[in-house]
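>>> quick one: sequence plus predicted model below, questions after.
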Amino acid sequence: MSTNARIVNEEWLRSDQYHNSFLVRPDDALESALKNSDANGLPAIAVSTAQGKYLHLLARSLGVRRVLEVGTLGGYSTIWLARALPDGGKLVTCELEQKHADVARANLERAGVSDKVQIIVGPAADSLAKLQPDQPFDLAFIDADKPSNLTYFLQAKRLVKKGGVVVVDNVVRRGRVADPDEKDSESEGVRALLRHLKTDDDVEATTIATVGEKGFDGFLYALLK
């Protein structure tokens, strides 16, 4: 990494920490979830603090009662989303790795939201295809393996109500997605989703680029018409 890039990243980190110091209260359960995930060797790829609160506020603003999540990891974003749900609300989250699911269950229990969350373990494409909920979901958050973005999005489109929202994380990837010379599978997975959305008349979507403690990335926000 160049000196300039390192300085910019330090500025982004400092900015996130500064704003969070005013807008995000210290939270033992969330901090414990990150520490427990790290202690168990889970990759440090959870959403940032500011992004977690954004998801929480989004869910509350939309008045959601049912959330679908693809990619549980240690349950950090799951806690943020579950806390936004009213009594009787439900969050279904899909996780490939049994170890990750076990860590997440402990974190959810410690945060006091395990009664609202169902973790389905196994390949998410298979888990989503088998879902036949009595009621559609209001919101979906997709944050799993990027080559399968389109598969996950199409299943979310089936499972989320009309007027509902699908958020897909990590769609900018330090600008690599827009670089035609970058051929990695993660970028290609995002491009496949973008190509689909260009002609999907059932969806209105936009990408919001972000910088912060997680670097230069962004999320896709899609409204199902």
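Arrived safely, thanks for sending.

>>> when you work out contacts or count neighbours from here on, use the C-alpha atoms and nothing else.
Fine.

>>> for the strand or helix carrying Leu194, which outside residues touch it?
Secondary-structure assignment from DSSP states H and E places Leu194 in helix 185-198. With Cα atoms under 8 Å, 6 or more residues apart in numbering as the test, helix 185-198 has contacts from 145-150, 153, 171, 173, 176-177, 203, 205.

>>> and the comparison structure, right after this:
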Amino acid sequence: MRQPDYSSADPKQWNAVDTYFTQKLAQDDTTLTNALASNADAGLPIHDVSALQGQMIAILVQIAGAKRVLEIGTLGGYSTLRIARALPSDGIVVTIEANEHHAAVAEANFSKSDQHDKIDLRVGKALDVLPLLNESFDLIFIDADKPNNPNYIQWALKLSRPGTVIIGDNVVRGGAVVNPSSADPNVQGVRSFIDIIAAEPRLTATAIQTVGEKGWDGFVLARVSDD
């Protein structure tokens, strides 16, 4: 059982429900299971999206008809593999990882997958890598250091087109997102991120709070307008 960053009154029950739906709808196959095992063996933090969340992102990729996806925050590449599988044969996911050790583990996971040709791993701080990208993306998944989320959403807007879908993960922070005086820089980063999205006329957005194996969490889902 995963130990969530933000626990609840009944995390065992939430985990049990996640397990039930995962077994029914989003089971990991050998490649994904091995990737998670490799991440654990290499000492990576257990911050991967859950199987259900990974499946949700994959479905959003397909709903958006995405061919080009940008992922900010690779970790060990579990979510990247989920995204790559959802792309058409000529699709590509550009994924950015600042930590060289994490990136090496992810690259090893990709090399063992039949999706490696769809994955373009860039190693470096996202704010150094993003200015080097000169193309637009159909879907952008932001799942990196939360204090920089305000910068990431600004870059997401620069690298978007009309119709681009933007997903921001881990925005509930166990409910702390509602506390304007929080001393947690992750909370303040998320709050600024939300403020920018709320004030941006090009974006239509919503937020969903979730419970499950990752505790009390949630994500923001936004779309760049066609106008």
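Nice, thanks for sending it over. Computed from a predicted structure; not experimentally measured.

>>> TM-score of the superposition?
Here the superposed chains carry a TM-score of 0.94, computed using TM-score structural alignment, normalised by the length of the first structure; 219 aligned residues with a Cα RMSD of 1.2 Å.

>>> the very next helix or strand once past the helix holding Leu194 of the first structure - contacts with which helices or strands?
Going down the chain from helix 185-198 of the first structure, the next helix or strand is strand 203-212, by DSSP H and E. Under the contact criterion of 3 or more Cα pairs under 8 Å, 6 or more residues apart in numbering; DSSP states H and E, strand 203-212 of the first structure touches helix 3-23, strand 215-224.

>>> list the buried ones in strand 203-212 of the first structure?
For strand 203-212 of the first structure, burial by neighbour count (16 or more other Cα atoms under 10 Å) applies to 203, 205, 207, 209-212.

>>> who touches the counterpart of Pro11 of the second structure in the first structure in this structure?
Under the alignment (TM-score structural alignment), Pro11 of the second structure maps onto Asn9 of the first structure. By Cα under 8 Å, 6+ apart, the contact list for Asn9 of the first structure reads 212-213, 215.

>>> which residue is nearest the middle of the second structure?
Most central in the second structure under Cα atoms, centre = their mean is Asp143, positioned 4.1 Å from the mean C-alpha point.

>>> hmm, Asn170 and that residue touching each other?
Yes: counting by Cα atoms under 8 Å, Asp143 of the second structure does reach Asn170; the two are 7.5 Å apart.

>>> helices of the first structure, residue ranges please.
3-23, 28-39, 49-62, 76-82, 98-111, 124-130, 149-159, 185-198 (DSSP state H).

>>> which other residues reach the third one?
Read that as helix 49-62 of the first structure. Residues contacting helix 49-62 of the first structure (Cα under 8 Å, 6+ apart): 16, 20, 24, 76-77, 80-81, 83-85, 139.

>>> onto which residues of the second structure does it map?
Counting by TM-score structural alignment, helix 49-62 of the first structure corresponds to 51-64 in the second structure.

>>> for the fourth one, same thing?
The counterpart of helix 76-82 of the first structure in the second structure, using TM-score structural alignment, spans residues 78-84.

>>> so how far is that stretch off the chain centroid?
9 Å (Cα atoms, centre = their mean, to the nearest Å).
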